[in-house]
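Undergrad: no FASTA, just this:
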């Protein structure tokens, strides 16, 4: 059968700053999924989009074509209304872990189809796999059962959801076209819309540890994604949240599970609790649960009970000891003063170099590797005081981790001005 278009013509259209038609977009996504359009051609088209952009109609159509490349899910048969959250990724971003059971404890179903980490941002599934016995891969039937009771599931997305996006994302990763608003927005939203949730809250990170370093770019990305969700009939809002310093006091898989359990027990770092509560309010309001006392649900054990049921439902033992790394290295303050800088990217890359993350999709991760943060930004510290503990199974990783960490940390004579809230803006 003759093809409707030619890849070279489609590339030329975007290279010459013209808009792609609906038919061109539908054809090129389908043809790439079928293997008719080659990787080198899609890479050229991605770069043309990166350099010349897309208008709203093109982004809507590109997103729809990726949804149409695979299957879609429906939660219409559930007795609970669904509400979902997606984060654009950051350092120490463990929010999904306490958030899903917290929201589910109010009778809302939370289907969190999550991914693995790549580069300096950790993957939710990698974190959960540090719990003995826990399984990321479950069938759609089992997922629906768990969404009825206990009401939340965190699992791997099926290969059938937006398969074009998987192919294109892998290509963007190796051709320096990841940080492009039309391609980021369509990648995230094609999967989320295909998942079929009724309500979606986006946590768009801003700062050194995020894809979006600049608040105006982050706002544009959030606006684009909210519009895509709304156009597709998914109730969507976005919060812009700070990622200039790591979230919480731990970065790494088992370390972040431990901290998440502290939050579910009514404790934990203030910034993690603040963001968990803010996102829970949004998810519950959208699902029609108004004036929910989410703070009380963390403190009285309801959210913890739901967490334990969710972990058991996926084969895990929530009471088992978490893995620990074989080796530790303590970083201390070199002088008296105030901690004036703690760069999220520096901490994230150091944790990755310790073995908590992966450079390629097929790489293994160490469950116990990562960084404990003992002093927060703005805190007064004394010479010799413990600032960080580095964890890894391979002692030879410490040197390269410190090469990343040390330049991102500064101690000064005056306390820095601290942000008043993790949440910077809301877009609906």
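TA: Received, thanks. These figures come from a predicted structure and were not determined experimentally.
Undergrad: From now on I want contacts and neighbour counts done on CA atoms only, so please keep to that.
TA: Noted.
Undergrad: What separation do you get for residue 48 and residue 64?
TA: For residue 48, the distance to residue 64 (CA to CA, to the nearest Å) stands at 20 Å.
Undergrad: Figure out the helix or strand that residue 84 lives in.
TA: strand 83-87 (DSSP states H and E).
Undergrad: Pull out the buried positions in that strand.
TA: For strand 83-87, a neighbour-count test (16 or more other CA atoms under 10 Å) marks 83, 84, 85, 86, 87 as buried.
Undergrad: ditto for stretch 398-418
TA: 398, 401, 402, 404, 405, 409, 410, 411, 412.
Undergrad: now those as CSV including secondary structure and distance to residue 14?
TA: Putting these into CSV (DSSP: H, G, I helix; E, B strand; the rest coil; distance: CA to CA, whole Å) gives the following:
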residue, secondary structure, distance to residue 14
398, helix, 46
401, helix, 41
402, helix, 43
404, helix, 38
405, helix, 41
409, strand, 43
410, strand, 45
411, strand, 49
412, strand, 50
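Undergrad: Against that first model, consider the following:
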């Protein structure tokens, strides 16, 4: 078997066998296949596609390229949630403590942010002392102790994906359903969870720009889960506007705390309730949506969900006393954006808001960039809220002086209308 024959076969639109797929994944991971040949193969896959069987083989081969985490020693159904990336996306940090407080085991491996999408690990690391990089034994210990642990991706987990994704990024081969599906699912399936909820973002602030594309990606990932005997479900969610009212790191942790105390933004909590309901049904903690909502409401009102968040932070070395202080977040500079007229606000471009947050210091363009945890954006008003002329719509924050020209960029992200607009956050549910 050799790589040229495999390239030729895919160039002729033929399906690859499991052994052929394992051969090129293993060969490239171990540096036996050069970049130029792998780039050629990836381009043929982008152009000619892969069927669902090939995609399942590719996912499995990538998953088996490194160490897999075995959580079978932990009782119960282990659940995980994956988002395809968004602006202000702190969902896992609210969702995890809620489902853990309800009795489910929330075993999550997260990544850092790059570009306009924020990373769960970066938000957690804004908490003094928090350690995301636990070994497998520590991860399992905390899951048994507290039902929840959130850790960073390790180097020995799915090395094939790490190497192939880096090549896709520079060879124009990112936009391919089989390659996207295998990349996401190989990582998710290698972490040992039994059930996975996929939050597939759709809209201007997402990779999938329309609902049909988002549904197609979700269906591919659900089918891969079924072939590999995992319970995978999906929600298609709106990414025209940011999630919640905070974009950044420290300020998003503050919003997480407020949400767990029952003071979360209405639309944001609608998504939390929906996702938590699905995970609790997958974990067989409840039988239906009515039971789930009652249990979710109980753990929030009783303080159990917030206490579970504190437990998560303390378990992983974070300073829980510091984050509960009112002056924990203290940016030095701010720039207010005001309404130019009265009406109903409509946020229409979360990408620009995400990019502005990066310019303020809240995100990174390169992996080496250092994040300013004080930087970010606070949305004083969100979509369909009534605003008065000159009222503050949002505030930009940073540890460094803020370029006033950023206000011109921010003004492109909203409009003020005479009537509210349709603003569904959950566009579809799939299983």
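TA: Looks like it came in fine. This structure is a prediction, so every number in the text was calculated from the model and none was measured.
Undergrad: Quantitatively, what TM-score do the chains reach?
TA: Remark: TM-score between the superposed chains equals 0.94 [TM-score structural alignment, normalised by the length of the first structure]; 421 aligned residues with a CA RMSD of 1.6 Å.
Undergrad: Would you map the helices across the stretch 201-350 of the second structure?
TA: Chain-ordered helices for the stretch 201-350 of the second structure, with DSSP state H, counting those that start in this stretch as the definition, fall at 211-227, 250-260, 266-282, 289-301, 304-315, 320-323, 350-360.
Undergrad: okay, those helices in JSON lines with distance to residue 24 of the second structure and mean neighbour count next?
TA: Written out in JSON lines, the entries for the helices of the stretch 201-350 of the second structure read as follows (distance: least, CA to CA, whole Å; neighbours: other CA atoms under 10 Å):
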{"stretch": "helix 211-227", "distance to residue 24 of the second structure": "20", "mean neighbour count": "20"}
{"stretch": "helix 250-260", "distance to residue 24 of the second structure": "42", "mean neighbour count": "22"}
{"stretch": "helix 266-282", "distance to residue 24 of the second structure": "35", "mean neighbour count": "20"}
{"stretch": "helix 289-301", "distance to residue 24 of the second structure": "44", "mean neighbour count": "17"}
{"stretch": "helix 304-315", "distance to residue 24 of the second structure": "40", "mean neighbour count": "21"}
{"stretch": "helix 320-323", "distance to residue 24 of the second structure": "47", "mean neighbour count": "15"}
{"stretch": "helix 350-360", "distance to residue 24 of the second structure": "36", "mean neighbour count": "24"}
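Undergrad: Output the ones you listed in a markdown table; the columns should cover distance to residue 111 of the second structure.
TA: Conversion of those to a markdown table gives the following (distance: least, CA to CA, whole Å):
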| stretch | distance to residue 111 of the second structure |
| --- | --- |
| helix 211-227 | 19 |
| helix 250-260 | 16 |
| helix 266-282 | 20 |
| helix 289-301 | 26 |
| helix 304-315 | 17 |
| helix 320-323 | 22 |
| helix 350-360 | 17 |
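Undergrad: mean shift of stretch 274-283 of the first structure relative to the second structure?
TA: Once superposed with the second structure, the aligned residues differ from stretch 274-283 of the first structure by a mean of 1.0 Å; criterion: mean CA distance after the TM-score superposition for the first structure.
Undergrad: Show residues contacting that stretch.
TA: By CA atoms under 8 Å, 6 or more residues apart in numbering, the surrounding residues in contact with stretch 274-283 of the first structure are 83-85, 95, 98-99, 102-103, 199-201, 292, 294-295, 422-423.
Undergrad: if you set the cut-off to 7 Å instead, what comes out?
TA: Counting by CA atoms under 7 Å, 6 or more residues apart in numbering, the neighbours of stretch 274-283 of the first structure from elsewhere in the structure are 83, 95, 99, 103, 201, 294, 295, 422.
Undergrad: Give the aligned range of it in the second structure.
TA: Residues 270-279 of the second structure are where stretch 274-283 of the first structure aligns, taking TM-score structural alignment as the criterion.
Undergrad: likewise stretch 193-204 of the first structure?
TA: On the second structure, the counterpart of stretch 193-204 of the first structure by TM-score structural alignment is residues 189-200.
Undergrad: Endpoint to endpoint, that stretch covers what distance?
TA: One end of stretch 189-200 of the second structure to the other measures 17 Å (CA to CA).
Undergrad: Ok, stretch 371-388 of the second structure next?
TA: 34 Å.
Undergrad: same check, this time on stretch 149-165 of the second structure
TA: End-to-end distance of stretch 149-165 of the second structure (CA to CA): 26 Å.
Undergrad: Please tell me which residues of the first structure that stretch aligns onto.
TA: If you align by TM-score structural alignment, stretch 149-165 of the second structure falls on residues 153-169 of the first structure.
Undergrad: Sort out which residues of the matching stretch are buried, please.
TA: Neighbour counts over stretch 153-169 of the first structure (16+ other CA under 10 Å) mark 153-157, 161-166, 168-169 as buried.
Undergrad: Now render those residues as CSV, adding distance to residue 265 of the first structure and secondary structure.
TA: CSV is the format used below for those (distance: CA to CA, whole Å; DSSP: H, G, I helix; E, B strand; the rest coil):
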residue, distance to residue 265 of the first structure, secondary structure
153, 19, strand
154, 19, strand
155, 23, strand
156, 26, strand
157, 29, coil
161, 35, strand
162, 37, coil
163, 38, helix
164, 41, helix
165, 38, helix
166, 37, helix
168, 40, helix
169, 37, helix
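Undergrad: would a markdown table of those residues with distance to residue 302 of the first structure be doable?
TA: As requested, these are arranged in a markdown table below (distance: CA to CA, whole Å):
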| residue | distance to residue 302 of the first structure |
| --- | --- |
| 153 | 16 |
| 154 | 18 |
| 155 | 22 |
| 156 | 25 |
| 157 | 27 |
| 161 | 32 |
| 162 | 35 |
| 163 | 37 |
| 164 | 40 |
| 165 | 37 |
| 166 | 37 |
| 168 | 41 |
| 169 | 38 |
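Undergrad: Strands along the stretch 301-428 of the first structure, start to end?
TA: 327-332, 337-342, 370-373, 380-381, 386-392, 409-412, 423-427 (DSSP state E, counting those that start in this stretch).
Undergrad: Point out the other helices and strands that the second one packs with.
TA: Under the contact criterion of 3 or more CA pairs under 7 Å, 6 or more residues apart in numbering; DSSP states H and E, the helices and strands touching strand 337-342 of the first structure comprise strand 380-381, strand 409-412.
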